[in-house]
Structure formats: structure tokens, C-alpha cells
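Asker: sequence plus predicted model, see below.
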Amino acid sequence: MQIRAWHLSMGLILLGSCATPPAPPPAEPVPQTLPPPSQSAPGMNAGSTATNKQLPPGKPGSLLSRVDRTRLTAQIRETPRPINIRHRCAFRDETGYNGSTQVEIANSEVRVLNTQINIPDHGSCNFDWNGFQQTKRSPSIELRHPADGCTVRIWEQGRQLTISYSQCARRCASAETFKYVWPVLIDSVNGACD
């Protein structure tokens, strides 16, 4: 009899531990205070237009309604800092892929860009600045050649400058050669390129 009562009580305890607790009451929405339009958010330049952009209002209880809009606005940057670099380097990897790059950019305006890439058993590619037109300055630089559509994109990420090429098969020994072209990476601190 005692064993049966013990089993019954253990079964009830086990069943009770599986029960779902009642749902908590809904959280009170936190009121958001925005700076007046005439003031800029902390950390922003007075001339910045980022404070003029408004986030869409969030539904009560949604994640967007709980965003600290003042802090978020302070973190938004309209434009990244301009790219400034003057560099010449050569690179070679263990497969024999090699090349050289000369680049000069002042205030995100390209003044010189010459890249020569040699791909073993496939030929070479030459990306000479002559004839390219700069079509973008921010957030990345974009150059386009009107005759063949070759596009060069340049951007900075941390201490690394990346120069990539697309639709530039005519600048190589053959269209097949361009399939082996990788972006050129330049380390702005130690000057190495890859």
C-alpha cells in the first residue's frame, strides 16, 4: 500500500513538473524621446543630414518600438571617410600568380591606377588607368571604361584596400585568362599587397 501511494505521489510530482507556467503579463512599452530636429544626435557633426532621416514608427511591443533611436541615429554615418593612398607594390604567390600595382587616390578621387597581373599558363591582364571614368566616390570607388564596360571597384575595410575587376575580359590575353583574376589586396599599414 505504501509503495502504491509512493508511486502515485511521484507520478503527480512528475506530471506537475511538466505543466506550463502561466504567461507573464505583456511588458509596458518604453517611451522614446527623440532630439528636436534642430539638434544633432551625440557624436554627429552639426552639418550631417543623418538626423533628418527618421526611422519608421514601430508597432507597440515590436522590436522596432524598443530601439533607442537617439543612440542609433548617432551610429549612422552618412558617408565613410575618404580614401587616401599612394602606393606601389608587387606580389607573387606559390603558384607563380604575380603582378604589380600602382595606385594613387586622394580624397576618394583616383589619380593613378595601373595593375599588371600574370597568370601562369594562361597569360596576363593589364588594367591601365587611361580611358577609365570615375562613376562613384562613396561608399566605394567605381571606375568604368566606356569602350568595353570594364568596371573597377575600390574600397577600404579596416587597414586593407581592395581593388576588384569585373567585365574586364578584353583587358586580358584571352577571355579565359580573366576567369583567373583575383582582387588585389593592399595592406595600408605594412605596404604588402596580395
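Answerer: Nice, thanks for sending it over. Numbering: from 1, shown residues only.
Asker: alpha carbons only for contacts and neighbour counts from here, please
Answerer: Will do.
Asker: tell me where this structure has helices.
Answerer: Counting by DSSP state H, the chain has helices at residues 2-17, 69-75, 175-178.
Asker: distance to residue 147 for the ones you listed - can I get that in CSV?
Answerer: Listed next are these as CSV, based on distance: least, CA to CA, whole Å:
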stretch, distance to residue 147
helix 2-17, 75
helix 69-75, 41
helix 175-178, 16
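Asker: now those helices as TSV including distance to residue 117 and mean neighbour count?
Answerer: Compiled in TSV, these are given as follows (distance: least, CA to CA, whole Å; neighbours: other CA atoms under 10 Å):
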stretch	distance to residue 117	mean neighbour count
helix 2-17	69	10
helix 69-75	39	16
helix 175-178	10	18
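Asker: which one, of those helices, ends up nearest to residue 113?
Answerer: Within the helices of the chain, the stretch nearest residue 113 is helix 175-178; the backing value is 18.1 Å (CA to CA).
Asker: please compare the first structure with the one that follows:
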Amino acid sequence: MSSRITLPAMLLATLLCAACTPPMLADRAKPMQGPTAPKPYPPAPETRSTPIPARAIDMAGDCKRTEEDGFREEAMMRVSHNDVKTLSWKLWVSKRGSCEFNLSEFKQTQQTPHIELVALDGSGCKLMVWQDPRRVTLAHARCEKHCTAGIYEQAWPVLFDPRSGNCADIK
């Protein structure tokens, strides 16, 4: 006997479920009128995340890691008093492609509250470096031109342990 559900059976089940919808759920689709109508919610207060406090970054970082899913990264970064001295970062998204960033292709434009480097090619690509208590993060934004087509959305930041300079735990 086949366990496949036929289209007519699915339609019948849908109609039966719709007929059994509790009235209060069915009424939600209709706007209420008159004095019993609920008052609209007040606008949500503007929420802003607390910025990460500026920290002096002094680090010699070397992170080489290969994940089970094929993601791989090799990043080397030297920072002295929030001034990037050396940066070489390549990451691979499985066997689908890679992204590559080298300091010679960027100009540092900001030191605090986070470090920011802008691509010299005018693409708008930015590299950002900041430190929280557990790690130093090297991230990118609008850097599709530095990556193989179609993989940019899977290109994650690299995380360094601020004490050892090795790859930081992701957890």
C-alpha cells in the first residue's frame, strides 16, 4: 500500500483545518471596529546596541584553521598601538572559492574606536578590527571584489585570541 498523499486529500485536509480555526484566530484577520477595538501599540523605543569600548590593540596574530565543512583561513596580522603594520588574510569557502586581503591594497583611515582600512581601488571595501574581552575580530564589509563570485555571503570574519595571537575559540 502506498503512503503517498494525493492532492485531493491534501485539499480536503486544508479545508477541514480552516473550518476548525478558532473564532478568535479567524477574527484577527478582520480589523476590529468601535469602542472595543484595541489601541495600537506605541512605537517601539529606539534601541541601540552598546558600542564596544575602544581598546588599544597590540597583537601579533597568526591564525590557520580548517573546519569540518571545508572552510579554511590563514590570517596574519601585526598591530601596534592600533596601527596595522602587517596584514595578510585568505579564506576559503569549502572548494567553491576564496577571498584574499593584503595590507598593500588598503589604507588605514581610522584607529579608534575601532581600526578601519579602506580599499585603494575605490570599491568601498572596508576591513575593520576591534577587540572585546575574549577576542580580536578582523572583519570585512562590501568586499565582494576580493572574493570568488558567489561565495561572499559565506565569508566570515577571523577571530584571534588577544593573549596568544592564535585563532580564537568560536564558542
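Answerer: Now that the structure is in, tell me what you want to look at. Values in this document were obtained by computation on a predicted structure and should not be read as measured data.
Asker: where is the longest helix in the second structure?
Answerer: When the second structure is parsed with DSSP H, its longest helix is helix 7-19.
Asker: which residue in the first structure lines up with residue 11 of the second structure?
Answerer: Taking TM-score structural alignment, residue 11 of the second structure has no aligned residue in the first structure.
Asker: ok, how many other residues are close to residue 11 of the second structure?
Answerer: 11 (other CA atoms under 10 Å).
Asker: swap in residue 82 of the first structure?
Answerer: A total of 18 residues lie near residue 82 of the first structure under the criterion other CA under 10 Å.
Asker: tell me who's in contact with it.
Answerer: Counting by CA atoms under 8 Å, 6 or more residues apart in numbering, residue 82 of the first structure touches 106-108, 138.
Asker: ok, the corresponding residue of the second structure for it to residue 129 of the second structure distance?
Answerer: By TM-score structural alignment, residue 82 of the first structure lines up with residue 56 in the second structure. Noted for residue 56 of the second structure: a distance of 11 Å to residue 129 of the second structure, by CA to CA, to the nearest Å.
Asker: do you have the strands of the first structure handy? List them.
Answerer: Shown for the first structure, the strands assigned by DSSP state E span residues 85-92, 98-106, 109-119, 123-128, 133-136, 141-144, 151-157, 160-166, 184-187.
Asker: those: which one's closest to residue 8 of the first structure?
Answerer: The minimum distance between residue 8 of the first structure and the strands of the first structure falls on strand 151-157, with 66.2 Å, by CA to CA.
Asker: whereabouts in the second structure does that closest one align?
Answerer: With TM-score structural alignment as the criterion, strand 151-157 of the first structure aligns to 126-132.
Asker: that older thread, tell me which helix or strand comes right after the longest helix of the second structure.
Answerer: Later in the chain than helix 7-19 of the second structure, the nearest helix or strand by DSSP states H and E is helix 23-27.
Asker: which residues of the first structure does that following helix align to?
Answerer: Using TM-score structural alignment, helix 23-27 of the second structure corresponds to no residues of the first structure.
Asker: go ahead and confirm residue 131 of the first structure touches residue 143.
Answerer: No. Look at residue 131 of the first structure against residue 143 with CA atoms under 8 Å: they stay out of range, at 9.8 Å.
Asker: neighbour count: those two, which is higher?
Answerer: The residue with more neighbours, out of residue 131 of the first structure and residue 143, is residue 143; 21 against 11, by other CA under 10 Å.
Asker: residues touching that one, list them.
Answerer: Contacts of residue 143 of the first structure (CA under 8 Å, 6+ apart): 132-136, 151-153.
Asker: hang on, the earlier thing: buried set for the match of strand 151-157 of the first structure?
Answerer: 126-131 (16 or more other CA atoms under 10 Å).
Asker: wait, which of those is closest to residue 90 of the second structure?
Answerer: Using CA to CA, those come closest to residue 90 of the second structure at residue 127, 13.0 Å.
Asker: number of nearby residues for the closest residue to the closest one other than its chain neighbours?
Answerer: Distances taken as CA to CA, 6 or more residues apart in numbering place residue 140 nearest to residue 127 of the second structure, at 4.5 Å, with adjacent residues excluded. By other CA under 10 Å, 20 other residues sit near residue 140 of the second structure.
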